[in-house]
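J.: got a predicted model here, sequence first, then my questions.
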Amino acid sequence: MSRGGIVPEPIARLPWRVILLVVAIGTFGQVVLYSAAGGSLHPWALSQGLRFYVFVAGAIALSYVPERVWRAGAIPAYGGLVVLLVFVELLGAVRGGSQRWLDLGFIRLQPSELMKPAIVLACARFYDMLPAGETRRFSAIWPAALLIGVPAALIMKQPDLGTALMVCAGGATIMFLAGIPLRLFVGGGIGIAIAAPLAVNFLLHGYQRNRVLIFLDPESDPLGTGYHISQSKIAIGSGGIWGKGFLQGTQSHLDYLPEGHTDFVFATMAEEWGLIGGCLLIFAFLLVIRWGINVGQNAGTRFSRLTAAGLSTTIFFYVAINLAMVMGLAPVVGIPLPLVSFGSSAQMTVLLCLGILMSIDRENRRRVRW
């Protein structure tokens, strides 16, 4: 027991500041969804809130899982998700022109979302098993590249460019942190830049190619492919410093802003809460990410250090890509704003990352205490 015997010690040792901060972000997201629905709990805010608090409870439960379990299960979990991605290709449900879900009856599962933390765990486990002296050799590169490339290719097939990029970014982050020479990343970046025009013309689907072209020239089709980003910019700009006020947004309430409850929810929020509200939301996310990085810095094993840093940067990629997307600084790739956008997939993934981070943090506290 602790705190005068009132609160049991296992509960008191949870990182409550971060948990309450995450709850505040999620609750604010439900407020935004309430407004996006015109002042109604249906169809988004209520269901989002119920799932959110269940997932928060799940994240707290995951914090009690020992670190050795994550280490032992990293590769098997990765292999299982690759098999599920193959099943998606063979048996997956089609929705919105994409084949990304497995309909299990009681739940509609999107394995590609779970692959985002799984690729971090798998790559961290690979470099944890690799002797430190082998890190700069070719034998440290091609297995990790294969671990990343197989699920990324399967996800691109669905097609889901945004998730495939997130999987590649998460795996590449672990490779970089593990000590792969910087010159290889520079060379890879140059190679990608050279191959990008060919990929845009021959590998991407038509709608994906149009999104890239609209990003390069936003005004070329303002009423067609560029409509989303044009209306998003208008919504963000019209909010000004302080915003129009709660339930006073016009772009979302008058249906000028498409997907104002999912991918472009930040624009819906910024119109009503202004620059101040947007900056406070971004600052809250940065505090969560900073905590995750600190967990990695205090970790006692290579696996936990790489895992904590990789999961923290996964959350960062979610936030950064979505914000760049809605502001016109990156092509629209379908990455939601975690804990705020409507939908359970990204919410579940981010809270899964949080649960694993809390598990590593608990291990750090135990090690320091001993």
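T.: Great, that's in hand.
J.: CA atoms for contacts and neighbours, from now on please.
T.: Noted.
J.: so after the lengthiest strand in the chain, what's the next helix or strand?
T.: In the chain, assigned by DSSP state E, the strand with the most residues is strand 98-103. Using DSSP states H and E, the next helix or strand after strand 98-103 towards the C-terminus is strand 108-109.
J.: report all helices and strands that that next one contacts.
T.: With contacts defined as 3 or more C-alpha pairs under 8 Å, 6 or more residues apart in numbering; DSSP states H and E, the secondary structure elements packing on strand 108-109 are strand 98-103.
J.: then this one, side by side with the first:
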Amino acid sequence: MTSLQQPAAASVAIIRDDAEALDVARRIAELFKPGAAERDRERRLPHEELEAFSRSGLWGIGVPREFGGAGVSRVTLARVIAIISAADASLGQIPQNHFYALEVLRVNGTPEQQRRLFAAALAGQRFGNALAEIGTRTANDRTTKLVKDGAGYRIQGRKFYCTGALYAHRVPTLAVAEDGHQYLAFAERNAPGLTVIDDWSGFGQRTTGSGSVVFDNVPVAAEDLVSFQASFERPTTVGPFAQILHAAIDAGIARAAYEDALEFVRSRSRPWIDSGVEKASDDPLTIQEFGRLAIRLHAAEAILDRAGRLLDAATAAPDAETVAAASLGVAEARALTTEVSLAAGSKLFELAGTRASLAEHNLDRHWRNARVHTLHDPVRWKYHAVGNYYLNDQLPPRRGTI
């Protein structure tokens, strides 16, 4: 049995506070990091690692304290995701929609739904997602139907970009009821008619399982429906909450690329012939570029923390002003983490040299992961939202894509 393997009956840890969450994240990241390059190269799905990840208790840290969880701050949650993403960016992304579903449940669920589904998360159930669709006019259009069937409902449709569904116990699904209202249906993964297809072929984030889910009249109980639409009909944290997790993933990718660049230049790279030095790490122009990259990375990590603090304030007292402040703060973090993750992944090769491009190192995974993940929503619209607020006093739109 390896250090990641667990007995079938192993219990799920309950993490009690922010400090413990960060400590556990650092320890488990050390287990994930050594095999990350190989998993990416071979597209080996991380079932074993994911089981250890969820049993560590980290998947329960978003459960509020009144329901038995740690209820960690948004600052801490973002840091946890960044730590895991620095070790393995795919493992960092897989629980993103799990935490998103918990946030929708916290904001819109009934007390009974919260009690039952939060308890399931603490017991080790993983929630995936089936939100997005392809082939629609815009990314926000949905055609998946929720149809009344006796005391319950049935889901009919097809989804894509379903990160986490392949590994999930439940698949929270965005479906449109006959009256046009949008619900998040916490469908059982093994429900009849629900098929998860491992057809994700992106060149980055290769082991996230972000493929298709097909719903062929899948039954779902009425008590497993939580309003999704209501998340955006009033000021709530659901939109910026989703976005800060994406920013954290990118921050982790940037950190991984930066640290691999440092290690490679110190141990393997040769100095440029005109530098007049014996070691690549003494090349003055290389030193300068590492300084530039370090400053950008530290700025991105700092603004991610700032966004978390703004989101914590909005969580404690949600209104138009606090939610807008959180949305703008998170948009700023998304802008910087997007750019530094791409820059770090590219700068790695510029500074480390041709040898770093050899397939045996698989260092290109950092840029590939950043390029694919940052396509989630365009950073140019982050700048627009921020600029439009400061220049024209226009509040950002309430949706999950700012």
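T.: Received the coordinates, thanks. Computed from a predicted structure; not experimentally measured.
J.: can you give me the TM-score here?
T.: Their TM-score after superposition, calculated using TM-score structural alignment, normalised by the length of the first structure, is reported as 0.30; 194 aligned residues with a C-alpha RMSD of 7.1 Å.
J.: centre of the chain to the longest strand of the first structure, how far?
T.: Its chain's C-alpha centre lies 19 Å from the corresponding centre of strand 98-103 of the first structure when counted by C-alpha atoms, centre = their mean, to the nearest Å.
J.: give me the buried positions along it.
T.: With burial defined by 16 or more other C-alpha atoms under 10 Å, the residues of strand 98-103 of the first structure counted as buried are 99-102.
J.: reformat these as a markdown table; add distance to residue 277 of the first structure.
T.: Written out in a markdown table, the entries for the buried residues of strand 98-103 of the first structure read as follows (distance: C-alpha to C-alpha, whole Å):
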| residue | distance to residue 277 of the first structure |
| --- | --- |
| 99 | 36 |
| 100 | 33 |
| 101 | 34 |
| 102 | 37 |
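J.: between those, which is nearest residue 147 of the first structure?
T.: The shortest distance between residue 147 of the first structure and any of these, using C-alpha to C-alpha, involves residue 100 and amounts to 19.8 Å.
J.: is the closest one in contact with residue 113, as I believe?
T.: No: assessed by C-alpha atoms under 8 Å, residue 100 of the first structure is found out of contact with residue 113, at 9.5 Å.
J.: just give me the neighbour total for residue 298 of the second structure.
T.: Counted with other C-alpha atoms under 10 Å, the burial measure for residue 298 of the second structure works out to 14 neighbours.
J.: check residue 47 of the second structure too.
T.: Residues within reach of residue 47 of the second structure, counting by other C-alpha under 10 Å, total 12.
J.: cool, residue 307 of the first structure as well?
T.: Summarising burial for residue 307 of the first structure: neighbours were counted as other C-alpha under 10 Å, giving 33.
J.: am I right that it is in contact with residue 126?
T.: No: using C-alpha under 8 Å, residue 307 of the first structure is not in contact with residue 126; the gap is 11.2 Å.
J.: one step back: show me what the longest strand of the first structure is packed against.
T.: Packing partners of strand 98-103 of the first structure (3+ C-alpha pairs under 8 Å, 6+ apart): helix 67-91, strand 93-95, strand 108-109, helix 111-129.
J.: quick one: that strand to helix 111-129, angle?
T.: If you take axes from the mean of the first three to the mean of the last three C-alpha atoms, to 10 degrees, strand 98-103 of the first structure sits at 90 degrees to helix 111-129.
J.: tilt between strand 98-103 of the first structure and helix 67-91?
T.: For strand 98-103 of the first structure against helix 67-91, the angle between stretch directions is 110 degrees (the same axes, to 10 degrees).
J.: if we can go back for a sec, winner for burial among the helices and strands packed on strand 98-103 of the first structure?
T.: Per-residue neighbour counts averaged over each of these give the maximum for helix 111-129, namely a mean of 25 (mean count of other C-alpha atoms under 10 Å).
J.: after that helix, next one along is what?
T.: With elements assigned by DSSP H and E, the helix or strand that comes after helix 111-129 of the first structure is helix 142-156.
J.: got the contact list for that following helix?
T.: Taking contacts as C-alpha atoms under 8 Å, 6 or more residues apart in numbering, the residues outside helix 142-156 of the first structure that touch it are 82, 85-86, 89, 100, 112, 115, 119, 122-123, 126, 161, 163-165, 167-168, 171, 175.
J.: could I get the full set of strands for the second structure?
T.: With DSSP E as the criterion, the second structure has strands spanning 145-149, 152-159, 170-177, 182-188, 194-197, 212-220, 225-227.
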